[in-house]
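Novice: sequence plus the predicted model coming up.
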Amino acid sequence: MKQPLSLIAAALLALINPAQAEEKILNLYSARHYQTDEALYANFTQQTGIKINRIEGKEDELLERIKNEGSNSPADIFLTVDAARLAKAHELGIFANVTSKVLDSRLPAHLRTEDWFSFSTRARVIVYNKAGVKAEDVQNYEDLANPKLKGKFCSRSGSHPYNLSLMASIIAHQGEAKAEELARGMVANFARAPKGGDTDQIKAVAAGECGVALSNTYYVARMLRSTKPEEQKAMEKVGVIWPNQSTTGTHINVSGGGMLKTAPHKEAAVKFLEYLASDAAQRYFADGNNEWPAVDGIKVSNPALDSLGKFKADKLPVKNLAMYQTKAQMIFDRAGFK
C-alpha cells in the first residue's frame, strides 16, 4: 500500500532535521531551590513551547549523577550557585563551549567563561557587632587578620565554596603569600571553631558570641526582611561593611550554569541560556534569592538590599576565581582553617 506523499515528506524531514523535535524538550539539572524559579521556568515554556523536565538536588549529588550517566546523560543544562562549584563542573569536563552573540552582548566579560555563565551576583560582606567592634577597624578583608580582633572572628568552614572563592580572589589580587598571611591571621582571631552557615554567623555576631564575621549579602537581606521579632532585634545590633572599597572592591560571587557536552537538546539548551540573560529572567533570577542581576541596567526592587547602599564591586573575572580554588583550599589547610 502506497503511503501519502505528505507522510513520506514528514518522515524524511524528521530524519534530515531531528533538531526540530528536540527543541520542544529541555532537561535541567538544578541545584537552585527558590520559589521564583517556578515562574522563571514557566515563562520560558510559554515563550518557546519548550517543556522543562527538572531534576533538583545538591551540587555534588547532581555532578556525581552526571558523571555516572556519562554519554547517556539526559541532562542538557546544569545550574548551581558559587564559582567554586561551577569551576568543579568545568574541571570534570562536563560543560560544552557555547558561542552566542546574545550571551556575549548581554553578560559582562568578567562574569562569563567559554563554557559557563553567571546569571546573578552576590557580595561577601563583613558583619560586625555595633557594640563590640568599631566599623573603622573592619573596612577590608585584610582587617580580619588584625590582632585587634583576637577572639572575635567567627566563620563557617574554610572548605566551604563561599570562603574558597573569597580566598581565591585574594590569591588572584595579592598572591599566595599574602593570602596565607590573611588565613593564618583569621585563624588566630577565631572566637570559636568554624561551624554553621552564614545566617548562624550573623546571629552569633548579634548575640555577642563573635565581634565580626563574613556573610553573603542575601543572608543579610533575608534577616533584614524577616518578620520574626527576634531576627529583627538581632539585625538592630549588627552593622554591615562593604569591604575593600578603596582598593579592589567587594568580592562578588555568582549563580550560573552551562550546557553539557552530552546534551541531547543542544539548540533548546542554548535558547534557555540566552533566555536566562533576558530582562524578565534576570529579575526572576535575582529576586529569587535577594541577589543582583548579572546583566547591567536591570531594575530590581529590593528594599533590604537597597538599604545596604551602593558599593564598588570587584571586577575580577570569574574564571580567575575558578583558577585558584585548589590553592585556596591548600592555604586554608596549612593555616588550620578547618
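Specialist: Good, I have the coordinates. As the structure is a computational prediction, the values presented were derived from the model and not from experiment.

Novice: only C-alpha atoms from now on, for both contacts and neighbour counts.
Specialist: OK.

Novice: quick one: residue 243 and residue 127 touch, right?
Specialist: No - using CA atoms under 8 Å, residue 243 makes no contact with residue 127, being 10.1 Å away.

Novice: okay, pairing it with this:
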Amino acid sequence: MTLRTLLLASAASACALPALADVNVYTTRQPELIQPVVDAFTAKTGIQVNLAFIEEGIVERLVAEGARSPADLVMTVDIGNLEQIVDAGVIQPVDSEVLKAAIPENLRDPENLWFALTERARIVYASKDRVAPGEVTTYEDLADPKWQGRICTRPGTHNYNLALLSAVIAHHGEDSARQWAEGLRANLARKPQGNDTAQVRAIWAGECDISLGNTYYMGQMLEDPEQAEWANSVRIEFPKFEDGGTHINVSGIAMTKAAPDREEALQLMEFLVSPEAQTVYAEENHEYPVLPGAEIPELVASWGTLDADTLPLDEIAEHRADALRIMEEVNFDG
C-alpha cells in the first residue's frame, strides 16, 4: 500500500468536520502535484479545496484583484517568488503555533508571512563515466579551472541560479561572488540554455561532465521512459559552501490579505505540515519534507544525505538584485 493510499484511508476513517466554506488556492505548481494531499485534507475535514493554476503573473493578479480576490492562499516555488509576494503587500501574517513548531526558523518568514512546505537542493549532476565519486566537493570549487569546458547550466538569470548566487553573496560578499560567477562562466562547455533536465541530457550526450540542477528533476526524469536513460548516466553530488551546507530552495505557502475564508485556510496550512501530509507531498514532488523527522521518500533518500545550508532564506533573498546585476555584469548568459 502506498503512502498516498495510507493517508487517504486514514483521513477517510476520521470523523469529518462540517465544511464552513471552500478554500481557494492560487498555485504556480501543477495541480496534479498537490491534489493527493489536498484530497486527504478534504476527506479529513469536509472542506473543499479549489486549485487555480496560474503559471505566470500570479503577483500581478493578486494586486489587480486587491480586496476582491477570491484567493485564500497562494502556493509557489523559489524564495525569490515568495519575497515578490511579500513586497507586493498582498499577503498577511499568520500567527500559528502549529506552523512555527513544525517549520524551522530559517525556512519561514521572520514576520510569519510565508512558510516553506518542501525543500529542494541545488546540486551537481555528475557523469558516472567521466567524474569520480567525491570529485565534486564545494560550490566554490566549480570556479576552479580544472572544470574548464566541462560544466553545463541553465541561464544564470533564472531564479534558481540567482538564488544560488545570492547565497554565494551571503556567504562571501559581492566581490567574491563576482569572481565566482566569472570563474563558473569560464568553465562552461556551452552557452547557458534550457532547463535542468536539458543539462543532464547534455551530460548523457557527452557535451559536458557536470551540471547544476535541482534534486527533484532526477525523480521526474526517472518517470519518463525517454529521459530515464539520461538520468541513469549521472549521479547526484551534494556540494557544500566552504563555511556552510548544501544550498536549498523551497516551495511555500502564504495567506492572502483578502482571504475570504481565513479559518478554513489556516486549517489547510496546518494540515500541510503534519507528518503524514509532509511525507506524501514530498513524495509526489520528489522533494524533502521541511518538518524535522518526517519520513523522506525512499527515492529521494537514495540520492544521498542532504546536509542543508542553514542560512535564513529571507537573508538570501535580500541579495537577489545584486545577484542579477552580477550575472549581467559578467555577461554570464552571453
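Specialist: Received, thanks. The structure displayed is predicted, hence computed values, not measured ones.

Novice: need the TM-score between these chains.
Specialist: The TM-score (TM-score structural alignment, normalised by the length of the second structure) is 0.88; 314 aligned residues with a CA RMSD of 2.0 Å.

Novice: strands of the first structure, residue ranges please.
Specialist: 25-30, 51-56, 77-81, 117-129, 153-154, 212-216, 238-241, 252-259, 292-293 (DSSP state E).

Novice: please name whichever of those is nearest to residue 268 of the first structure.
Specialist: strand 25-30 (6.2 Å; CA to CA).

Novice: mean deviation, the closest one versus the second structure?
Specialist: Mean deviation of strand 25-30 of the first structure from its aligned counterpart in the second structure after superposition (mean CA distance after the TM-score superposition for the first structure): 1.1 Å.

Novice: tell me which residues touch the corresponding residue of the first structure for residue 123 of the second structure, please.
Specialist: Aligned by TM-score structural alignment, residue 123 of the second structure pairs with residue 125 of the first structure. Contact analysis of residue 125 of the first structure by CA atoms under 8 Å, 6 or more residues apart in numbering lists 214, 215, 216, 217, 240, 241, 242, 243, 250, 251.

Novice: skipping adjacent residues, who's closest to the residue positioned nearest the centre of the second structure in space?
Specialist: Among the residues of the second structure, the one closest to the centroid is residue 250, at 3.3 Å (CA atoms, centre = their mean). Closest residue to residue 250 of the second structure apart from its sequence neighbours, by CA to CA, 6 or more residues apart in numbering: residue 119 at 4.5 Å.

Novice: surely the one you found touches residue 252?
Specialist: No - using CA under 8 Å, residue 119 of the second structure is not in contact with residue 252, being 9.1 Å away.

Novice: one step back: quick check, nearest of the contacts of residue 125 of the first structure to residue 285 of the first structure?
Specialist: Of the contacts of residue 125 of the first structure, the one sitting nearest to residue 285 of the first structure (CA to CA) turns out to be residue 217, at 15.2 Å.

Novice: for the closest one, give me its contacts.
Specialist: 122, 123, 124, 125, 290, 291, 305.

Novice: helices of the stretch 101-250 of the second structure, residue ranges please.
Specialist: Along the stretch 101-250 of the second structure, the stretches classed as helices by DSSP state H, counting those that start in this stretch are 159-172, 174-186, 196-204, 216-222, 228-231.

Novice: got the buried residues for the fourth one?
Specialist: Translated: helix 216-222 of the second structure. Within helix 216-222 of the second structure, the residues that count as buried by 16 or more other CA atoms under 10 Å are 216, 217, 218, 219, 221.

Novice: measure the residue mapped onto residue 312 of the second structure from the first structure to residue 74 of the first structure for me?
Specialist: Under the alignment by TM-score structural alignment, residue 312 of the second structure pairs with residue 317 in the first structure. Separation of residue 317 of the first structure from residue 74 of the first structure (CA to CA, to the nearest Å): 31 Å.

Novice: same question, residue 98 of the first structure
Specialist: 18 Å.

Novice: try residue 302 of the first structure
Specialist: 37 Å.

Novice: quick one, which of these two is more surrounded?
Specialist: residue 74 (19 against 15; other CA atoms under 10 Å).

Novice: what lines up with that one in the second structure?
Specialist: Aligned partner of residue 74 of the first structure by TM-score structural alignment: residue 70.

Novice: check contacts around that match.
Specialist: 24, 258, 259, 260.

Novice: contacts only, for the third one.
Specialist: Residues counted as contacts of residue 259 of the second structure (CA under 8 Å, 6+ apart) are 69, 70, 71, 72, 73, 265.

Novice: and those, which is closest to residue 184 of the second structure?
Specialist: residue 73 (38.3 Å).

Novice: show me what contacts the closest one?
Specialist: 23, 24, 25, 26, 253, 254, 255, 256, 259, 265.

Novice: what about the residue nearest to residue 318 of the second structure when sequence neighbours are not counted, how many neighbours?
Specialist: For residue 318 of the second structure, ignoring the flanking residues on the chain, the nearest one in space by CA to CA, 6+ apart is residue 166 at 7.9 Å. Residue crowding around residue 166 of the second structure was assessed by other CA under 10 Å; the count is 27.
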